[in-house]
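Student: Here's my sequence, what's the structure:
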Amino acid sequence: MREVARIIESHGKSFIVELAEGRRYIATTRKKKTDYAVGDQVEVGILNEKQAVIEKALPRSSLLYRSDEWREKLIAANVTQIVVVLAAVPSFYEELLSRCLVAAEDADIRVLILLNKADLPETAAVRPILAPYCALGYPMLELSAQEDVSPLWAYLVDQTSVFVGQSGMGKSTLVNALLPEVKARTNEISVALDSGKHTTTHATLYRLPHGGELIDSPGLQEFGMRHLPADRLVPLFPEFRPYIGQCRFHNCRHDREPNCALIAALERGEILPQRLNLLRKLRAECGA
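Tutor: Down below sits the predicted model:
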């Protein structure tokens, strides 16, 4: 007999699933390829008191994943909000933020930019970098996970949120502050490498006491989107949408073509050069 369960932890080829009444099982799949993610609703067959087998996934409302030349990596399923966690120390990659925003637009998932460690003096230097993204309509919240996370609760209630970001941004510290009983592992930042040590090695879903769910995911260093076709890219940049259809050529690559609306907008200072450069990089990645 099959039962419906939720994947609440992903450990490569094995998962922790939870049934509606709270029973949990270690679950594997019948196939070698594991196309499942934390947040998935799945049908499982119960084998014994501790083990189950995943038979299939139920339809998803959303799927956040990344891809490169070699493989796809599922991050989370059925989420309604991506919380991109940033900090001034260690330094974050602006392009990674921008890629997360494009992925959120593609999956039609709302975004919150969370600037953690706001108490650090280095934070002042990153606010101007983030200001253009706020101007695009993406909400941003500043806080320090080690001081007060209460402003974050209002954004998490009734949402299924996933924390994404580089290692060292403080995702696990945020989880600890929100859910002290979880005691997620944290580690000190490797200053010499200017990067955080990977402290979250697998994705985990937590139930929030005020309603909603939170998925903590391992740190990202890259966010490939090779799966996105070239003709879908431009609308995923909100500031590019007003220029759609205004280029001289309908198949414009927005690179060096004459009478390109995006190049003209760049020259007028209406769009950021790093955003247009990202569009070009994404086109190159998908082979366009």
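
Student: switch to C-alpha atoms for all contacts and neighbour counts from now on
Tutor: Fine.

Student: wouldn't Ser144 be in contact with Thr123 here?
Tutor: No. With contact defined as CA atoms under 8 Å, Ser144 and Thr123 do not form a contacting pair (10.9 Å).

Student: Give me the common contacts of these two.
Tutor: With CA atoms under 8 Å, 6 or more residues apart in numbering applied, the overlap between the contact sets of Ser144 and Thr123 consists of Lys117.

Student: now the spatially most central residue of the chain, nearest residue through space, not along the chain?
Tutor: The chain has Val164 as the residue nearest its centroid, 4.3 Å off, counting by CA atoms, centre = their mean. What sits nearest to Val164 in space, not counting adjacent residues and going by CA to CA, 6 or more residues apart in numbering, is Val84, at 5.1 Å.

Student: Which strands or helices does the helix or strand where that neighbour lies pack on?
Tutor: Taking DSSP states H and E as the criterion, Val84 maps to strand 81-86. Helices and strands touching strand 81-86, by 3 or more CA pairs under 8 Å, 6 or more residues apart in numbering; DSSP states H and E, are helix 94-107, strand 110-115, strand 160-164.

Student: Quick one: distance of it to the chain centre.
Tutor: 6 Å (CA atoms, centre = their mean, to the nearest Å).

Student: For the comparison step, fold the sequence that follows:
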Amino acid sequence: MRRPHRRPAGQPLSARLPGLVVAAHGRHCLVESPDGARRICHPRGKKSQAVVGDRVQWQPPPAGQGDEGTIEAVEPRRNLLYRQDEVRTKSFAANIDQVLVLVAAEPEPSEHQLARVLIAAEAEHIAPLVVLNKRDLEQPFARAWQRLAPYAAMGYPLHAASLRREGAGALPALLQGRATLVLGPSGAGKSTLINLLVPGAAAQTQEISQALKSGRHTTTTTTWYWIDAARSTAVIDSPGFQEFGLRQIAPRELAGLMPDIAAHAGDCRFYNCTHLHEPGCAVLAAVGEGGPVEPRRHAIYRALFEELSQPPRY
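Tutor: Model prediction:
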């Protein structure tokens, strides 16, 4: 007969407290209590499962055993986002209301990377927002705006900004009452935007980095910032735009997550059409310059389909 599992002495279930993970590095998390107090916690067991944005149940340490708490449980998530490299995929943010993708007139936006973010957001039912920065650069901005026009036609909100000349402008109103993940490539102005929205963000990041013992790894740490004193509006800063992960998506799901391709995918001759080479493919028939599906968008679809079709690497 198996003996019932017993909780360690001094750790009754009733002692669990609610918290929000606002930063994480390795097996250490910074957990914020409802009153705003923050404490370093680590997960029970060998595997870290909590990510920034997680709502957790945690316990303070027993008297005389340090000041770091223990994460006992992660509450059910509304959504989960990933980053990846050549070897592995790792979750990094949860319970996001909105993704703000910041790109700039210069350097030229990467549509492939933009598409990755929008697809991941679509898969997790997260509202997207695309902001094109540096509108003070008239000709480059006009070219970039035209290049992004198909995304506006697909229904993605597209906004213009000049962060250095005009500040955050109307962006704070678009973030009100939401937890917004801010992403963008190097040179797009993401750090400028974060510092406009959260004065002293750099100092907060350094403080959190030191608390988590991440030191020089500050730039790889996802961080949750409150914009308002009521803690109802937040931005989440996370580096690694090019590492946005999609391996959790099956290849056959991809077409349904790209609005321009999804609009035609249901009209193909074959129900299991990959939209790459089959006869009677309505998507391929729609591909053309100025047509319903831009050739460069189908090229992105093809590249991602091939990527997601590769066997996992272990």
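
Student: what about the alignment partner in structure 2 of Ala131 of structure 1, which SS state?
Tutor: In structure 2, the residue equivalent to Ala131 of structure 1 is Ala149, according to TM-score structural alignment. Ala149 of structure 2 carries the three-state label helix when classified by DSSP: H, G, I helix; E, B strand; the rest coil.

Student: can you tell me how far Ala149 of structure 2 sits from Pro109 of structure 2?
Tutor: Between Ala149 of structure 2 and Pro109 of structure 2 the computed distance is 13 Å (CA to CA, to the nearest Å).

Student: So which of the two has more stuff around it?
Tutor: For Ala149 of structure 2 and Pro109, the more surrounded residue by other CA atoms under 10 Å is Pro109, and the numbers stand at 19 against 12.

Student: Leaving out the residues flanking it, which one is nearest to the more buried one?
Tutor: Leaving out its chain neighbours, Pro109 of structure 2 is closest to Val103 (CA to CA, 6+ apart), at 5.8 Å.

Student: Could I get the contacting residues of the one you found?
Tutor: Pro109, Val130, Val131, Leu132, Asn133, Gly184, Pro185, Ala188, Gly189.

Student: Residue in structure 1 paired with it?
Tutor: In structure 1, Val103 of structure 2 lines up with Leu86, judged by TM-score structural alignment.

Student: now swap in Gln176 of structure 2 and tell me
Tutor: Taking TM-score structural alignment for the superposition, Gln176 of structure 2 sits opposite Val157 in structure 1.

Student: Ok, His159 of structure 2 next?
Tutor: By TM-score structural alignment, His159 of structure 2 lines up with Leu141.

Student: again, but for Lys190 of structure 2
Tutor: Structural alignment (TM-score structural alignment) places Lys190 of structure 2 against Lys171 in structure 1.

Student: I'd assumed Val85 was in contact with its match.
Tutor: Yes. Shown here, Lys171 of structure 1 and Val85 form a contact pair, counting by CA under 8 Å, at 6.7 Å.

Student: the more surrounded of the two?
Tutor: Comparing Lys171 of structure 1 with Val85 by neighbour count (other CA under 10 Å), the higher total belongs to Lys171, at 28 against 25.

Student: quick revisit: got the angle for the strand holding Val84 of structure 1 vs helix 94-107?
Tutor: With axes from the mean of the first three to the mean of the last three CA atoms, to 10 degrees as the criterion, the two stretches strand 81-86 of structure 1 and helix 94-107 enclose an angle of 180 degrees.

Student: what's the angle from strand 81-86 of structure 1 to strand 160-164?
Tutor: Computed by the same axes, to 10 degrees, the angle between strand 81-86 of structure 1 and strand 160-164 is 20 degrees.

Student: Check the mean deviation of strand 81-86 of structure 1 from structure 2.
Tutor: The superposed strand 81-86 of structure 1 is, by mean CA distance after the TM-score superposition for structure 1, a mean 0.4 Å from where its aligned residues fall in structure 2.

Student: quick one, what contacts the counterpart of Tyr243 of structure 1 in structure 2?
Tutor: With TM-score structural alignment defining the correspondence, Tyr243 of structure 1 maps onto His264 in structure 2. For His264 of structure 2, the contact set (CA under 8 Å, 6+ apart) comprises Ala282, Val283, Ala286.
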